[in-house]
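1. After the sequence you'll find the predicted model.
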Amino acid sequence: MQAFAALLDRLSFEPRRSVKEDLLVDYLRRTPDPDRGYALAALAGDLSFSHAKPALLRQLAAERTDPHLFELSYDFVGDLSETIALMWPEPEAPSLGHNQPPPALAVIVEALANAARSDVGALLEAWLDRLDEVGRWALLKLVTGGLRVGVSARSAKVAVARLGDLDPAEVEEVWHGLTPPYQPLFDWAEGRAGRLSYRDPAPFRPAMLAHPFDPEKDGEGLDLRDWQVEWKWDGIRVQAVAGLDASGTRVARLYTRTGEDISAAFPDLLPELTFDAAIDGELLVVRDGIVAPFADLQKRLNRKTVGPKLLREHPVGLRAYDLLSLAGDDQRDQPLSLRRARLAELVAQTASPRIDLSPVLDVADREALAAARSQPDAHLDADDAAAVEGLMLKRLDSTYLAGRPKGPWFKWKKDPHLIDAVLMYAQRGHGRRSSFYSDYTFGVWDGAEGEDGASRLVPVGKAYFGFTDDELKDIDHFVRNNTVNRFGPVREVVQSPDAGLVLEVAFEGLARSPRHKSGVAMRFPRISRLRWDKPAGEADRLETLKLLLRED
């Protein structure tokens, strides 16, 4: 466990992705089985412990620390696991196994997997007594599933591939047939066994991603006759995969672009996957052929079950982009032009009202391309145009390559909306940001009159990225010096018309939201820049956002 804790500690303070992967590879090479397999599962998000809840951790801390001091410390630190790890005292009397060495990671994982709910507290307490400060922090992060060390599941799989001479895409393709601690995977990667022969009738295939399009650099000499141009729809990228298992039973699954199986949340779409193929496309809420706003799709996401009303009022459909496999034959090494033709035939043969083909645009030159991006309503119904994020440009001769290869695919998103908002609340971040107030709630002025005769701020969004490290320090300094109220780990800052911090906020779109006091919800908000030059009273008003809402 101590080696895993040291790894997490290094990863949490290392900003460079390449160095993070180097650290992972080194750990996997030095750590014995099965510890390294469980570490890999934790980093890839494939471990969960249903009985280790934050409430239980708070209860354990309350039994060992002064409750008031704990709340003050938690308010300052802003992270439950870190607070408990720092405050956990040495036991007054020898507890269960106190004098034993720190437990192995595998011992912890396997014990929690088999423990009854009533036994989890005693197990955690005994382990906390045997670990040092970093080890306690790592243990609590592990059991709550909140590692937040800046390592994606993809990076973890790349690290495994680097143990030998594997293509990370090969690891991705067999991943869903494996279970921790992945001994067959390590045997294959390190040359002790041949390629894994995992037979899944509906496997996930690593997604191909696009680079942002720079019209000045990437548009130089662009001949659109060599490219397929299509809309970038505002849904979620998915793979719809179906096939027959060894018994002849049809298996159909829906994956996110990162390989998460979300089939259970979309039982209305699965019966439509009657083909033997893998389609790359966009999941959308579609009513009477019209694409609904992303906010409607959000109501279907992250659900284990879906009720009849939600199924009826928010029906989903698949807008097909690409064909990855057909009747057991891998299509990814074929050019896009051929894959597209076969995809069109498959969609026509399937004849499902929930599956259609993403249309291709006929644009002759760069001027027409730019016009389509800025005015999609010239090509589409106004409602459909509102569901377009921009354009996709794909070379007709491109094969389907995992990851984000530079050159064959580009995405050219619409320019974001910009508003000036006022910082209202701030909360500490996680990992290397745990000492800074880096999560911000911001608002705009409402036209309604308050008791003092002045307009009041209403929250319209939250953001925690978009600023530089130096700007983060400046905002943190402002928060600490201008706090007017505290709510646990959250600080309220000064926010009057003549005193406050104005943030220029960029966002992709708006949706109506009855859950928010302002009545609107932002899509992908981020801090664009700090407006130290602008008085808070000159920030935007809610009426401005409502006008944008009508435009969207």
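-> Received the coordinates, thanks. Treat the numbers as computed from the prediction; the structure is a model and nothing was measured. Residues are numbered from 1 along each chain as shown.
2. Every contact and neighbour count from this point should use C-alpha atoms.
-> Will do.
3. list the buried ones in stretch 443-462?
-> If you call a residue buried by 16 or more other CA atoms under 10 Å, then stretch 443-462 has these buried ones: 443-446, 455-462.
4. And here is the other one:
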Amino acid sequence: MKRFAELLDRLVLTPSRNGKLRLMTDFFRAVPDPERGYALAAITGELRIESVKPAMLRALITERMDEVLFGYSYDYVGDLAETIALAWPQRSDGEDADQPSLTEIVERLGHASRQEGPRRVEGWLDRLDPSGRYALLKLVTGAMRIGVSARLAKQALADFGGKETSEIEELWHGLEPPYETLFAWLEGRSEKPASAAAAPFRPVMLSQPLEEADYAKITPEDYSAEWKWDGIRVQATREGEVCRLYSRTGDDISGAFPDLIEHMDFQGSLDGELLVAHPAKTEGEGIVTGTFSDLQQRLNRKNVSVAVMRKFPVFLRIYDLLQDGAQDTRALLFAERRKRLEGFVAALDPSRFDLSPLVPFADFADLAGKRESPPHPVIEGVMLKRWDSPYLPGRPKGPWFKWKQDPHLVDAVLMYAQRGHGKRSSFYSDYTFGVWTGPDDALELVPVGKAYFGFTDEELKAIDKYIRDNTIERFGPVRSVRAEPGHGLVLEIAFEGLARSSRHKSGVAMRFPRISRLRWDKPAAEADRLETLQAMLPD
């Protein structure tokens, strides 16, 4: 457990991607099975501990310290595991107690009831130092927040074994913790494990942003063009009777979209964009696409009601064909895959699957004009694909480009701030901002979005100081910041688009808002008005 705790501490404090990769590969090399396998499962979110829940941990700490004091501590620290780890009273014999191994913790909790689990955690907390307690609590809650994605961990495995990341990804869903057969292969002690997953994930091909130096390459003879739809990229795969829907990073999201799964009446694998349809407008017109705000009603739900599925039905706009029956088509050229895809889609349910249309263009100037004036508000640019490109995992340079529309910019006023998590837990780093509405002599701010990135560490410190100096109210971890026509911090906000929203007082919802600039120089009264955003809404 001590080495796992050290790994988490160092991953949290290491900002660089390459540094995190080195830490993980060194850990895999130094730590034996099954310890390293359980650590990998914890980092990738594949470890499920059902016998302990966050509310149980809160109950444990309030048995050891005053509940109000804990509440103040949690408000200051901003992370449940870190707060409990620091506040947990060390018993006098704690330093001399035997330290549990990660394997012992995982296997004992795996067989524990919800009555036994919290008491086992309590006993371990008494035996561990603050770093070990933090690692234990992160392990049981599953909320790592250490700046490591599952894909980065798979990259570390590939580096450790001298393999391609795509090989790891294709095997992943057929493996189970503690991954002993995987490590044996990576260390050259056994053959590559056979993929045990039915309907496996196939690593996606990604595009490069189109830059000015690339403009001359784009001709109709070499590249096809498609609209870039503003949904979420997914892979729909069926093998035999097994259907799976994967995110672009390989997470199985099938359970969240049963209304699409039940219409996957094919054998193969499709790459496309998950979108919401307007059911009342679909019949006789083809699929009419809803907004990204509509799609958000379906995302991150563990259970989806029939009413929600009926109001926000999803469908797949298909980009590519990766598997046609038993044949892997990824090595074929895009022109051939596209031709086969047209026939493949023709046999599917037209209310749940359609083909992403090609965008004909005479030359680059013609394409640039179409990009600036797309036919639908859910389009955020164009995709360009070489006709002669195979489907390659990763982000190869040249075969595929994305050419997104330029972001919208507005000036908004900071209204509320909340503490961040992890290395930002001591700073106010999550910001709610608003724009003005009402007559000039009675201006009122209405919130229009939230952002938590787009600024440097130095700018974060400056914003944090401003927030502390200008707080007018507190609501738990949230601070209300002074924001008046004559006093306020103006933030230049970049965003990809707007949609109407009945859930927000302003009536608008931003797509991918982020802070573009801090406008220390601009008076708050000169920030934008709500009418400016309303004029951007699609008809």
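-> Perfect, thanks for sending it. What you see is a predicted model, and the numbers here were worked out from it, not measured in a lab.
5. ok so, going back, can you tell me which two in the buried residues of stretch 443-462 of the first structure are farthest apart?
-> The most widely separated members of those are Ser455 and Lys462, with 20.8 Å between them, by CA to CA.
6. Need the counterpart of Pro485 of the second structure in the first structure.
-> Applying TM-score structural alignment, one finds that Pro485 of the second structure aligns to Pro497 in the first structure.
7. right, and its match touches Glu538 too?
-> Yes - between Pro497 of the first structure and Glu538 there is a contact at 7.5 Å, judged by CA atoms under 8 Å.
8. Name the residue in these two with the higher neighbour count.
-> Higher neighbour count among Pro497 of the first structure and Glu538: Pro497, with 18 against 15, using other CA atoms under 10 Å.
9. Could you pull up the contacting residues of the more buried one?
-> By CA atoms under 8 Å, 6 or more residues apart in numbering, the contact list for Pro497 of the first structure reads 535-538.
10. for Glu496 of the second structure, same thing?
-> Contacts for Glu496 of the second structure (CA under 8 Å, 6+ apart) come out as 380, 405-408, 510-513.
11. 7 Å - rerun?
-> Glu496 of the second structure makes contact with 407-408, 511-512 under the criterion CA atoms under 7 Å, 6 or more residues apart in numbering.
12. What does it correspond to in the first structure?
-> Glu496 of the second structure maps onto Glu508 of the first structure when the alignment is built from TM-score structural alignment.
13. and the gap between its match and Leu396 of the first structure?
-> According to CA to CA, to the nearest Å, Glu508 of the first structure and Leu396 of the first structure sit 29 Å apart.
14. Surely Arg432 of the first structure is in contact with Phe13?
-> Yes - when contacts are counted by CA atoms under 7 Å, Arg432 of the first structure is listed as touching Phe13 (5.3 Å).
15. Of the contacts of Glu496 of the second structure, which is the nearest to Leu47 of the second structure?
-> Here the nearest of the contacts of Glu496 of the second structure to Leu47 of the second structure, counting by CA to CA, is Phe512; it sits at 30.1 Å.
16. Over in the second structure, tell me which residue corresponds to Gly177 of the first structure.
-> Checking TM-score structural alignment: Gly177 of the first structure goes with Gly174.
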